[in-house]
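Novice: Mind folding the following:
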Amino acid sequence: MNLINPLLLMIALGMMAPSVEGSDLALSDEPVLKKLALADFDGNTDDAVLLGEWKAIAKRWPGSVAFRLDPGSSSAAPGRSLRVDYALPPSDDSVDLPETRGEFAASLALRGLDAADYDHLSFRVKGDPAEGFNPEFEVQFHGTEPAGSGMKEVGNFMVSGITDQWKRVVVPLNYMIGIRNWKQLSAFVISFPPREMGVHKGAYWVDDIALIKTGKPGPGTGDPVVAEKKKAWEDALGGEAAARPKLRERLAGWPASPLVDGKTLPCDEREFLSRIAHDTWRGLDALIDKPHGLPLDRVHFGKGSVNLSDSKIGDYTSVTNIGFYFLAVVSAHELGFITRELALKRLAATLATLESLETYRGFYFNYYNTTTLERTSNFISFVDSAWLTAGLMVARQTFPELAYRCTRLIEHQNYGFFYDAGHKLMSHGYYMNMALRSSIHYGLFYTESRIGSLIAIGKGDVPEEHWFRMARTLPAEFRWQSLPPLDRTERSENGFRWIGGYYQWREYRYVPSWGGSLFEALMPSLVLDESRHAPASLGYNGKVHTDIQRVYALKSLGYPVWGMSPSSVPGGDRYAEYGVKVLGATGYGGGGVTPHAAVLAVLTEPSEAVANLRKLIELYPIYGDFGFYDAVNPVTGEVAYNYLCLNQAMILVALANHLADHAVQKRFAADPIIQRALPLIGFEKFVDDEPQA
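Specialist: This next block holds a predicted model:
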């Protein structure tokens, strides 16, 4: 579930560079079609002018970076090269955060250079054996910073295998995934990150820095994975439209009518919520691929119609969907909607399919086609993997008959695969086609990924220290934040150290999420009762985020309803991010209210949540045969007539916890993995009793 803007997160929380060794490029085999020299040091340019293009960056005393032009070239011909000396400050025991770890680099100004027509970076390098050197350093490209934003795109790559002999390094630009816009580059940087540099003092010579075009950019993060069997199946039936009835036949059910009259819903609060839960379950149970027991990601309907000809069936699924399908089946059983035997039958079928899917190091790819079971993604996502693990944990605690099969899948996965020991943070994921761990970290604490961190710690796959290396707030120097952090000081307790702080909006004080959406705040509470296990931190924060969602929507925006979170775009079938700006470090905008966020609020403000749900049904044509549709524009009244598996499952699980005495949360907390991790989360306090400026 990749719903956080990765570029912004990477810049805000530090990057880990891809560490795929650059190699010599045999130019006879891969002809260079085009070359743009950034710095070759052999021209007749005056030394002062040439070095004026470069600047040394040393942001923490007593570290230093210096450079000079030296005689001697990487080629046989006479010439010069750039010598770069670095000295990093000694390590200390301060909390490792962007404002304390320092930055040490040599930066070449590029002044808006257009590099869009190139596919590789090329340069030559060797270390100085007399001074010493680390066998790797980082190279970066920086995008141009939008005026006043304080934020720019950064792509980075860790060059390894440096020796005391000249080596040609060729880096595919595709591996520098932080840059999306290659048309305006502001700088090329040689960086010496203290966490990655085992040798803290040394020198290198660098020469012939250039951008080149080979016409063969290599694999990229956006490379499609075509479901060839699905395409052949569709073609044999006459194409996508002709295959749609066959897809419909594979489903377990279909809605009987597009809309339900809200006046027919019960007046009693418990019966009202139970009806919503039951209708939602019927949809989740219907919109699955019967032969494989996999939930479909989404089904889109035409306005006022459930006719097949007006619909789009998304016959693919994600590992988060599968994990939440496990949680949904458990919820339906706890609410009495299905018998134990039926629940076991449903989950056994899904487990059988899981056991047959293609995996990598025990982890599942992000997407699969539900008709042919082909993977349709090269990416293995940390947070999505964690939600599948959470579903398996709850299933094995609920149904001992399935415990062996669930446990076997869980134990095949080691979350250390995603862990960056240098930053002590979890990576966004892994690109199998590139053999590349993403340089993006889940570094902000109050997001949905925290549940994955807890699972990884509870399994013993990553150290407990990781929990406290995620940022509660960001440094004040990150001026693009929606609000400045207050009381951002070092805290310590139970042998752990971390940086705290909070935002303040009106009378509310809270730790921000990334986008200010309710799913970031409350999605982990679907399985972890944060109000019980972390009352002064996560539990407190969930309540405040809910309060602000309600107050901001009703009073600041003038909406009649509230609950903003990533969802379908009303009036279409696209997807967008919605939130409350002041709740997030960057903050999404408004424009859509989604029932899954409105229902999540029953975990923190049940009375207000129920009133809001009734208002949604009263004002908008948003309730169908399978429960709430995905979103509404509260101003125009446009509705997104989609059922999304994840969002519907969040509705059901939230209602099951509310109506069935925290049933799912109790199962999750009973699992040995979480039992081992729970002592870690109970002692932190986000906000002091008295406000601090």
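
Novice: From now on I want contacts and neighbour counts done on CA atoms only, so please keep to that.
Specialist: Will do.

Novice: List the buried residues of stretch 412-419.
Specialist: 413-419 (16 or more other C-alpha atoms under 10 Å).

Novice: Quick check: the two most widely separated of these?
Specialist: Across the buried residues of stretch 412-419, no pair lies farther apart than Q413 and Y419, at 12.8 Å, counting by C-alpha to C-alpha.

Novice: that older thread, restricted to strands, list the buried residues of stretch 412-419.
Specialist: Y419 (DSSP state E).

Novice: Distance to S385 for the buried residues of stretch 412-419 - can I get that in a markdown table?
Specialist: Shown next, in a markdown table, are these (distance: C-alpha to C-alpha, whole Å):
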| residue | distance to S385 |
| --- | --- |
| Q413 | 9 |
| N414 | 11 |
| Y415 | 9 |
| G416 | 13 |
| F417 | 12 |
| F418 | 10 |
| Y419 | 13 |
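
Novice: quick one: which of the buried residues of stretch 412-419 sit in helices?
Specialist: Assignment to helices by DSSP state H places none of the buried residues of stretch 412-419 there.

Novice: burial measure for E249, as a count.
Specialist: Neighbourhood size, E249 [other C-alpha atoms under 10 Å]: 12.

Novice: Show me what the helix or strand encompassing it packs onto, helices and strands only.
Specialist: Assigned by DSSP states H and E, E249 belongs to helix 240-250. With contacts defined as 3 or more C-alpha pairs under 8 Å, 6 or more residues apart in numbering; DSSP states H and E, the packing partners of helix 240-250 are helix 228-237, strand 312-314.

Novice: do that again at 6 Å, thanks
Specialist: Secondary-structure packing of helix 240-250 (3 or more C-alpha pairs under 6 Å, 6 or more residues apart in numbering; DSSP states H and E): helix 228-237.

Novice: and the helix it packs on, what other elements does it pack with?
Specialist: helix 240-250.

Novice: and the angle for the helix it packs on with helix 228-237?
Specialist: 110 degrees (axes from the mean of the first three to the mean of the last three C-alpha atoms, to 10 degrees).

Novice: Contacts for helix 240-250, please.
Specialist: Contacts with helix 240-250, where a contact means C-alpha atoms under 6 Å, 6 or more residues apart in numbering, come from 234, 237, 289-290.

Novice: The structure of the following sequence is requested for comparison with the preceding one:
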Amino acid sequence: MSYTSQSAFALEPQDLELLKKIQKDSFQYFLVYSDPETGLTLDSSRSGSPASIAATGFALAAISVASTNGWLSYREAYQRIDRTLNTLEHKAAKKNGFFYHFLDPKTGNRAWGSEVSSIDTALLMAGVLIAAASFRGTEIETRARKLYEEVDWPWMLNNTFLFAHGWKPDQGFLPYYWDTYSEHLILQALALGSETHPVPEQVWEEWERRKDSYNGTEIVYSYTGSLFTYQFPHAFIDFRDLNDREVNYATNSEKATVANQEFCALHSAEFESYQQERWGLSACLGPDGYKAYGAEPGTAYHDGTIAVHASIGSIVFTPEASMRMIRTLYDEFGDQLYGRFGFKGSFNLDRNWWANEYLAIDQGLIVLMLENYLHDGAVWMRFMSNPEIERWVKRTNLKSAA
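Specialist: Alright, predicted model coming up:
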């Protein structure tokens, strides 16, 4: 199940129980912070938060996991997913199959003047396909697949071979494109695998695989160096046996995670947060607002704020280091960080600052990555079983790593 040299690591019984607790507690967010009528999931636990379509995608996947693990009955999981699909079909604001980033949780109307979002629609559709694979032979599978098939992926290219970040009715396409390695690999897979609205194969070739070395290890890196960029696609896609020419993105994420750990260690004299092998630089709420924290290679903006999802979301890549960090977070900082829905988002020891809220996409990442780690890639197997994903692998000539 594990990636490389990490495979020798064995969990202690008490650590296994802790991971199970974190996973189940983190899932509870989706029960409490999803609207009971529409099924749309709030972006965060903060008062007045809108719903987010990425959050809703993670919710669909997490509910499927909950049904498998017995946290919800099959009937309750089915009903919750049915309710959400009904909203996505008939109420939620969208254009050409793409959904607005933020929605009013009660009505499904566009919220916060947000954009029709390419990446957030992709994360929603990843959850939709997990639901389809989890309830095969049912109306949910039929309806979920139809939602995915309605997304007009080529439209978001705006007559280029790169995906735009989004579109707004008053200004058209945003002037930003997914042109380098990032979390948008999930967008690539879904668009290239589509049978109804496929994009040209050139789209896979067009984005740049920028490489740089950190401590002698070459990494295809994201612009910010934030760990979530190396995690989000991997919550769904099993990259272990796929090679993009000479690059294996599973191994690449492991290298980026190790670099994140080493970067924190290097700066531990400057920041108390990074001392005693603490690490985890990723986009999160910090003392001065939401920031795209990261490590080298990349812009590597950091101020001593540690994102809790970073170490948990990396457990499939660096299980030993991740488990050590998770145990530290729980044993040393549990009073400040651990609550009803598991770990809150982030902290900064240097500023004596502790986040007091939960972010849905972090909760979803934690549930899915722990499911992959604890249950032999269970989410991966469901996602990779979709014929559209097999089509993406074939069209992009992703070679087996075996």
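
Novice: From the buried residues of stretch 412-419 of structure 1, pick the one nearest G452 of structure 1.
Specialist: Nearest to G452 of structure 1 among those, with distances taken as C-alpha to C-alpha, is Y415, at 8.9 Å.

Novice: what residue of structure 2 matches up with that closest one?
Specialist: The equivalent of Y415 of structure 1 in structure 2 is W153 (alignment by TM-score structural alignment).

Novice: any idea how far S117 of structure 2 is from its match?
Specialist: 11 Å (C-alpha to C-alpha, to the nearest Å).

Novice: Find the nearest non-adjacent residue to T142 of structure 2, please.
Specialist: The spatial neighbour of T142 of structure 2 that comes closest, neighbours along the chain excluded (C-alpha to C-alpha, 6 or more residues apart in numbering), is A132 at 7.4 Å.

Novice: residue in structure 1 matching that neighbour?
Specialist: So A132 of structure 2 corresponds to R396, using TM-score structural alignment.

Novice: if I've got this straight, A37 of structure 1 is in a helix?
Specialist: No - read with DSSP: H, G, I helix; E, B strand; the rest coil, A37 of structure 1 is strand and lies in no helix.

Novice: Report the separation between it and C645 of structure 1.
Specialist: Distance of A37 of structure 1 to C645 of structure 1, computed by C-alpha to C-alpha: 51 Å.

Novice: Give me the more crowded residue out of these two.
Specialist: C645 (26 against 13).

Novice: Identify the residue of structure 2 aligned to the more buried one.
Specialist: Using TM-score structural alignment, C645 of structure 1 lines up with A360 in structure 2.

Novice: Same question for P672 of structure 1.
Specialist: So, by TM-score structural alignment, P672 of structure 1 is matched to P387.

Novice: ok, back up a step: which stretch of helix or strand covers the match of A132 of structure 2?
Specialist: In this assignment (DSSP H and E), R396 of structure 1 forms part of helix 382-398.

Novice: helix or strand right after that helix?
Specialist: Helix 382-398 of structure 1 is succeeded, C-terminally, by helix 403-411 (DSSP H and E).

Novice: how much space between P291 of structure 1 and T350 of structure 1?
Specialist: In terms of C-alpha to C-alpha, P291 of structure 1 sits 10 Å off from T350 of structure 1.

Novice: which one of those two has more residues nearby?
Specialist: T350 (21 against 14).

Novice: which one in structure 2 is aligned with the more buried one?
Specialist: Aligned partner of T350 of structure 1 by TM-score structural alignment: T84.

Novice: Run through the residues that contact the residue nearest the centre of structure 2.
Specialist: The centre of structure 2 sits closest to F232, judged by C-alpha atoms, centre = their mean, with a distance of 2.9 Å. Contact analysis of F232 of structure 2 by C-alpha under 6 Å, 6+ apart lists E183.

Novice: residue in structure 1 matching it?
Specialist: For F232 of structure 2, the residue aligned by TM-score structural alignment is M523.

Novice: same thing with H101 of structure 2?
Specialist: Checking TM-score structural alignment: H101 of structure 2 goes with N366.

Novice: okay but its match is in contact with V383, surely?
Specialist: No - contact criterion C-alpha atoms under 6 Å: N366 of structure 1 and V383 do not qualify, at 10.0 Å.

Novice: Could you give the residue range in structure 2 aligned to the helix or strand harbouring I212 of structure 1?
Specialist: Per DSSP H and E: I212 of structure 1 is located in strand 201-213. The aligned range for strand 201-213 of structure 1 in structure 2 is empty, by TM-score structural alignment.

Novice: now stretch 139-156 of structure 1
Specialist: Taking TM-score structural alignment, stretch 139-156 of structure 1 hits no residues over in structure 2.

Novice: distance between the ends of that stretch?
Specialist: This stretch, stretch 139-156 of structure 1, spans 6 Å end to end (C-alpha to C-alpha).

Novice: count of neighbours near the nearest residue to F263 of structure 2 once chain neighbours are set aside?
Specialist: Once flanking residues are discounted, F263 of structure 2 sits nearest to A295: 6.1 Å by C-alpha to C-alpha, 6+ apart. Using other C-alpha under 10 Å, A295 of structure 2 is surrounded by 26 other residues.

Novice: next one: the one 4 residues further on
Specialist: Around T299 of structure 2 there are 15 other residues, counting by other C-alpha under 10 Å.
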